[in-house]
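[1] give me the fold of what follows.
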Amino acid sequence: MTAPAELDLEHFLPYRLSVLSNRVSGAIARVYSERFELGITEWRVIAVLGRYPDLSAGEVAQRTAMDKVAVSRAVARLLEAGRLQRDTDGADRRRSVLRLSPAGRAIFDEVAPHALAFQQRLLAGMDPDERALLFRLLDRLDELELQAEADALPE
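    Reported below is the predicted structural model:
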């Protein structure tokens, strides 16, 4: 009988990325959670719609790689709080699109500079070549993951 493979978490990329993501997201969350009573999912919805207005909830979920149910709940909370607006797409009346309300835009405009400053502090210990390499590697991992996902689809 073969011994089970040992899962060395310190060298298991999905684990390391998840832990790092949780740490970074938690640190940034302190900027907006108390002041605006926003959770991480709600902030991500605001951030995406601040950059890409007029997306459907499904498109927000796709851009963030977050669970559709979690995005739907966050959208419902943000709509109820008056931080989002839902409209019908002018080109396709069956499709509803989301955009930031004036209150949502105010939150985005206040939090975004803090998020950028946090990123600047986080990356300050790296020289420009290391930062460029980091983002190239992240882009490459994203490409590889998308390819692996496509390869796993049944024909």
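[2] contacts, neighbours, all on C-alpha from now
    OK.
[3] which strands or helices does whichever strand or helix holds residue 76 pack on?
    Taking DSSP states H and E as the definition, residue 76 sits inside helix 68-80. Helix 68-80 sits against helix 40-51, helix 57-64, strand 84-88, with contacts defined as 3 or more CA pairs under 8 Å, 6 or more residues apart in numbering; DSSP states H and E.
[4] now do the shortest one and helix 40-51, the angle between them.
    Relative orientation of strand 84-88 with respect to helix 40-51: 60 degrees, computed using axes from the mean of the first three to the mean of the last three CA atoms, to 10 degrees.
[5] state the helix or strand in which residue 98 lies.
    With DSSP H and E as the test, residue 98 turns up in strand 96-100.
[6] ok, now how distant is the most centrally placed residue in the chain from residue 47?
    By CA atoms, centre = their mean, the chain has its centre lying nearest to residue 64, at 4.1 Å. Note on residue 64: its distance to residue 47, by CA to CA, to the nearest Å, is 10 Å.
[7] equivalent analysis for residue 86, please.
    16 Å.
[8] which of the two has more neighbours?
    More crowded of residue 86 and residue 47, by other CA atoms under 10 Å: residue 47, with 22 against 17.
[9] relative to residue 105, how far out is that one?
    Between residue 47 and residue 105 the distance is 10 Å, computed by CA to CA.
[10] go on, residue 135?
    Using CA to CA, residue 135 is found at 28 Å from residue 105.
[11] can you check residue 36 too?
    For residue 36 relative to residue 105 (CA to CA), the value is 12 Å.
[12] out of these two, which sits in the busier spot?
    Using other CA under 10 Å, the more surrounded residue of residue 36 and residue 105 is residue 105, with 18 against 11.
[13] one more to put side by side:
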Amino acid sequence: MSNDQFRLAEFLPYQLSIASNAVSNRIARAYHDAFGLKVTEWRVMAMLGDAGALTQRELTAKTLMDKVAVNRACKVLEQRDLAMRLPNSKDGRSHHLELTGAGHAMHAQIVPMAREIEAKLLEPLSAKQQEMFRMLLDQIREQAS
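    Okay, here's the model as predicted:
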């Protein structure tokens, strides 16, 4: 693409953003309809379900979400009794967030739904193409970091 013929539709950051928004919107509808969760809340739940108790700073770093969005998601999850705060023995100024029993139960229900949505999104690609796609996304993410 030359400088004098810039086309937004061919610009990689734009393509990635549009694809990400489309996927996020698809997931958001499913999670909201079934569980009343926003995507940010699900991302925090998913990370806590995978990693266990984390500080909000760790959640922000691992999810690459804005710290305000992480803070809001954590508050909602706490208000819904899906997560709880625990003291941080290493740093008294912060705390850990951990899924409650109800949070773990919801996480266990959401995971199969997430996998089903992922399978539908990747359905047009062969197994080899899916592997290559994931590798390319990893390379782009690393290059952007």
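[14] and the TM-score between these chains?
    Overlay of the two chains. TM-score (TM-score structural alignment, normalised by the length of the second structure): 0.90; 143 aligned residues with a CA RMSD of 1.6 Å.
[15] mind listing residues that contact the strand holding residue 98 of the first structure?
    When contacts are defined by CA atoms under 8 Å, 6 or more residues apart in numbering, strand 96-100 of the first structure is touched by residues 46, 49-50, 53-57, 83-89.
[16] buried set for it?
    97, 98, 99, 100 (16 or more other CA atoms under 10 Å).
[17] now, which of these sits nearest residue 25 of the first structure?
    residue 100 (21.3 Å; CA to CA).
[18] what residue of the second structure matches up with the closest one?
    In the second structure, the residue paired with residue 100 of the first structure is residue 99, using TM-score structural alignment.
[19] what about its match, distance to residue 50 of the second structure?
    Applying CA to CA to residue 99 of the second structure and residue 50 of the second structure gives a distance of 10 Å.
[20] with residue 72 of the second structure instead?
    If you measure residue 72 of the second structure against residue 50 of the second structure using CA to CA, the figure is 20 Å.
[21] okay, those two: which has more neighbours?
    In this view residue 72 of the second structure and residue 50 are compared by other CA under 10 Å, and residue 72 has more residues nearby, 13 against 10.
[22] what angle sits between the helix or strand hosting residue 119 of the second structure and helix 39-51?
    Secondary structure assigned from DSSP H and E places residue 119 of the second structure in helix 101-122. For helix 101-122 of the second structure against helix 39-51, the angle by the same axes, to 10 degrees is 110 degrees.
[23] packing partners for helix 101-122 of the second structure?
    Checking 3+ CA pairs under 8 Å, 6+ apart, helix 101-122 of the second structure ends up next to helix 12-35, helix 39-51.
[24] could you export these to CSV, including columns for distance to residue 109 of the second structure?
    Shown next, in CSV, are those (distance: least, CA to CA, whole Å):
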stretch, distance to residue 109 of the second structure
helix 12-35, 9
helix 39-51, 11
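[25] out of those, which one sits most buried?
    Stretch with highest mean neighbour count among these: helix 39-51 (a mean of 19; mean count of other CA atoms under 10 Å).
[26] average offset of that one relative to the first structure?
    For helix 39-51 of the second structure, the mean deviation from the first structure after alignment is 0.8 Å (mean CA distance after the TM-score superposition for the first structure).
[27] tilt between that helix and helix 12-35?
    Using the same axes, to 10 degrees: helix 39-51 of the second structure against helix 12-35 is 80 degrees.
[28] so helix 39-51 of the second structure corresponds to what in the first structure?
    Helix 39-51 of the second structure maps onto residues 40-52 of the first structure, going by TM-score structural alignment.
[29] what sits up against that stretch?
    25-26, 29, 32-33, 55, 60, 63-64, 70-71, 74-75, 78, 98-100, 104-105, 108, 112.
[30] can you check stretch 13-29 of the first structure too?
    When contacts are defined by CA under 8 Å, 6+ apart, stretch 13-29 of the first structure is touched by residues 9, 10, 39, 40, 115, 118.
[31] kindly recompute the last result at 7 Å.
    Stretch 13-29 of the first structure has contacts (CA atoms under 7 Å, 6 or more residues apart in numbering) with 9, 10, 40, 115.
[32] likewise for stretch 112-129 of the second structure?
    Residues contacting stretch 112-129 of the second structure (CA under 7 Å, 6+ apart): residue 130.
[33] from the chain's centre, how far out does that stretch sit?
    16 Å (CA atoms, centre = their mean, to the nearest Å).
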